[in-house]
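Undergrad: predicted structure and sequence below. I'll ask about it afterward.
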Amino acid sequence: MVVEGQSELDRAAIGSFVALGDSFTEGLGDETPDGALVGWADRLADLMARRSPVPFRYANLAVRGRLIDEIATEQVPRVADLKPDLVSFCAGGNDILRFGSSVDRIAERFEEAVVELGAHADTVLVFTGFDPRNTPVLRRLRGKIATYTAHVHAIAHRHGCPIVDLWSMKPLQHPSAWSEDRLHLSSEGHQHVARRAAEVLGLAPVRDSATPTARQLPVQQPERLQDLRWAKEHFLPWLGHHLLGKNSPEVLEPKRPELLPL
């Protein structure tokens, strides 16, 4: 675990990084022209590799749609074999969107995973939930997500984990930080998260106060019509796809399963 007062030089000497999670960490919404996924974790790994004074290796085990139990079962145990200097852990978002899910139970599973990861990695980097205030339909889950965010803060405090507070990041409230589906970050959003994660690890200066890139936005409809259109075009297809477990074959495996040099 990272220790309070640890120097920037010590943190900059990270030689291996393993990213765990779902579509957020896999990099959905941040695609190259040929369709390859990048995402905040790849961007952070690139920054760390360029700054590391030691040979650097990186693995990304995240798979879209994964629930916290699946991440804890499929991905967390791999860390015992890989033994990285740094592991990032972001999970629970898909669980919270499920009807009738218990935030307290999700948080308990999150903490169990953090404890297991801390036994095999020097530093466990964790993430809070996003603030969905500007997202149709999901804004109605804001209280539930806020409660989970409070849980993650408490868990990070108990176990000495550095934390990326996505809820408080103002650039992520700008439309340009999100893909059209409003469920996944855009390339710009992933860049903001990568820079914030680097800053939390002592690797980069503060940049999140910068003005987000402006882009032309469509004329806004009344809120209720926006919600209905977004739910029909994006949320309901995603929800049905997710609940039925219809993942495409190419995303059933992590994109970077082994710790390898960049």
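TA: Right, received. Where do you want to start?
Undergrad: every contact and neighbour count from this point should use C-alpha atoms.
TA: Noted.
Undergrad: now the helix or strand where Leu239 lies, how far from the centre of its chain.
TA: Using DSSP states H and E, Leu239 sits within helix 236-243. In terms of CA atoms, centre = their mean, to the nearest Å, the gap separating the centre of helix 236-243 from the centre of its chain is 20 Å.
Undergrad: same deal with stretch 177-196?
TA: Distance of stretch 177-196 from its chain centroid, counting by CA atoms, centre = their mean, is 10 Å.
Undergrad: got the contact list for that stretch?
TA: With contact meaning CA atoms under 8 Å, 6 or more residues apart in numbering, stretch 177-196 is reached by 23-24, 27-31, 39-41, 43-44, 135, 164, 166, 171-172, 176, 204, 206-208, 212, 230, 234-235.
Undergrad: can you say which of those are buried?
TA: Buried by 16 or more other CA atoms under 10 Å: 23-24, 27-30, 39-41, 43-44, 135, 164, 166, 171-172, 176, 204, 208, 212, 230, 235, out of those.
Undergrad: which ones among those residues are found in helices?
TA: Among those, the ones falling in helices (DSSP state H) are Ser23, Phe24, Gly39, Trp40, Ala41, Arg43, Leu44, Trp230.
Undergrad: mind listing the strands for the chain?
TA: 16-20, 57-60, 86-89, 123-127, 163-164, 256-261 (DSSP state E).
Undergrad: second structure for comparison follows:
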Amino acid sequence: MGDSFTAGIGDPEPRSPGGIRGWADRIAEELSAGRRDFAYANLAVSGLVMRQILDQQLGPAVALKPDLVTLSAGGNDLVFHRSDPDRLAAMLDAGVGMLSATGATIVLFTGPDWGDTPLFSHIRGKVAVFNENIRTIAARHNGVIADLWTLRQLSDPQMWDPDRLHFSPLGHHTIAAMVLDTLDVTHSLLPLQPKPLPVGSWRDNRAGDVVWFANYLLPWLVRRVRPGGDGVPLAAKRPQPGPVVPSAGPLPAPLVQPRSVG
């Protein structure tokens, strides 16, 4: 659940839905290795604020009866709308409570430290306050914190997309490894060595093209011909759970042993 961060903006991959990959896909690739029963959905939509994420994604997420949920929200509120971090936290708390009631493991993200970024250094205090609220919410609902604020590797400019808002492929890879480490999951992601996307079959790739055209290219083209169109996808990246990368042959030997989640 989330916005452009979870959708994977900044990590281009033509073979992925919407032409983007991201940390969430990279985590799912690791968790799915050797597991035929694994299914992954990504409900994130670029550009959404906290209220939109909760209104549009909370119900579908609960309906999927998940074992593991990641939720990142509030970044657009703080960066573009100067929202009050305490009010954002109150909304988030209610949503996390509903997710926690499903019995799923909930992963919440703190915001990154933009202190060295001239454009966003003025909101550093608000991000810090919001992060403390997030830690409190996680403790209240037995959630897990994926701590971008203390991930010092993110101070390297190579971790960021040229737009300075989103993460680069290396940044997404680094975040994926951090989340897996936080969940105490053994994985094959090595520092500073992003893995390529596993190859699917021709049939699988054609199916992915259809999804990409319907959910991303067509809406993008429609908005481009309208005045004021911004080109932001309106559809979830992976609205239905399914294989991360459909296999063209036998499954590889297991790479990870995910911990049991309740």
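TA: Received the coordinates, thanks. Quick caveat, the model's predicted, so the values are computed rather than measured.
Undergrad: return the closest of the ones in helices among the buried ones among the contacts of stretch 177-196 of structure 1 with respect to Glu8 of structure 1.
TA: Leu44 (15.7 Å; CA to CA).
Undergrad: that closest one matches what in structure 2?
TA: Leu44 of structure 1 maps onto Ile27 in structure 2, with residues paired by TM-score structural alignment.
Undergrad: quick check: its match vs Tyr40 of structure 2, distance?
TA: According to CA to CA, to the nearest Å, Ile27 of structure 2 stands 10 Å off from Tyr40 of structure 2.
Undergrad: what of Asp93 of structure 2?
TA: 24 Å.
Undergrad: in TSV, list the strands of structure 1 along with distance to Asp10 of structure 1.
TA: Formatted as TSV, the strands of structure 1 follow (distance: least, CA to CA, whole Å):
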stretch	distance to Asp10 of structure 1
strand 16-20	13
strand 57-60	17
strand 86-89	12
strand 123-127	12
strand 163-164	17
strand 256-261	20
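Undergrad: who wins for proximity to Gly35 of structure 1 among those strands?
TA: Set against Gly35 of structure 1 and scored by CA to CA, the strands of structure 1 come closest in strand 256-261, at 15.5 Å.
Undergrad: which part of structure 2 lines up with the closest one?
TA: By TM-score structural alignment, strand 256-261 of structure 1 lines up with residues 238-243 in structure 2.
Undergrad: ok now that stretch, how far from the chain's centre?
TA: With CA atoms, centre = their mean as the basis, stretch 238-243 of structure 2 stands 14 Å off its chain's centre.
Undergrad: what segments of the stretch 101-250 of structure 1 are helices?
TA: Assigned by DSSP state H, counting those that start in this stretch, the helices in the stretch 101-250 of structure 1 fall at 103-118, 142-159, 187-200, 223-230, 236-243.
Undergrad: distance to Asp81 of structure 1 added to the ones in helices among the buried ones among the contacts of stretch 177-196 of structure 1, as a markdown table?
TA: Below are those laid out as a markdown table (distance: CA to CA, whole Å):
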| residue | distance to Asp81 of structure 1 |
| --- | --- |
| Ser23 | 23 |
| Phe24 | 24 |
| Gly39 | 24 |
| Trp40 | 24 |
| Ala41 | 20 |
| Arg43 | 24 |
| Leu44 | 22 |
| Trp230 | 42 |
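Undergrad: determine which two of these are furthest apart.
TA: Pairwise distances across those peak at 31.0 Å for Leu44 and Trp230 (criterion: CA to CA).
Undergrad: who has more neighbours, Asp93 and Tyr40 of structure 2?
TA: Between Asp93 of structure 2 and Tyr40, counted using other CA atoms under 10 Å, the more crowded position is Tyr40 (22 against 19).
Undergrad: for that one, what are its contacts?
TA: Neighbour list for Tyr40 of structure 2: Ala28, Arg238, Gln240, Pro241, Gly242, Pro243, Val244 [criterion: CA under 8 Å, 6+ apart].
Undergrad: out of these, who has the most neighbours?
TA: Of these, with other CA under 10 Å as the count, Val244 tops at 23 neighbours.
Undergrad: now that one: how far from Arg206 of structure 2?
TA: Taken as CA to CA, the span from Val244 of structure 2 to Arg206 of structure 2 is 15 Å.
Undergrad: same question, Gln193 of structure 2
TA: To Arg206 of structure 2, Gln193 of structure 2 is 28 Å away according to CA to CA.
Undergrad: cool, Ser155 of structure 2 as well?
TA: 38 Å.
Undergrad: can you get me a residue count around Thr147 of structure 1?
TA: 14.
Undergrad: that one maps to what in structure 2?
TA: Per TM-score structural alignment, Thr147 of structure 1 is aligned with Val129.
Undergrad: which residues touch that match?
TA: Val129 of structure 2 neighbours (CA under 8 Å, 6+ apart): Pro85, Asp86.
Undergrad: try 7 Å
TA: Pro85 (CA atoms under 7 Å, 6 or more residues apart in numbering).
Undergrad: against Met1 of structure 2, how distant is the aligned partner of Ala197 of structure 1 in structure 2?
TA: Matched to structure 2 by TM-score structural alignment, Ala197 of structure 1 sits across from Val179. Distance, Val179 of structure 2 to Met1 of structure 2, by CA to CA: 15 Å.
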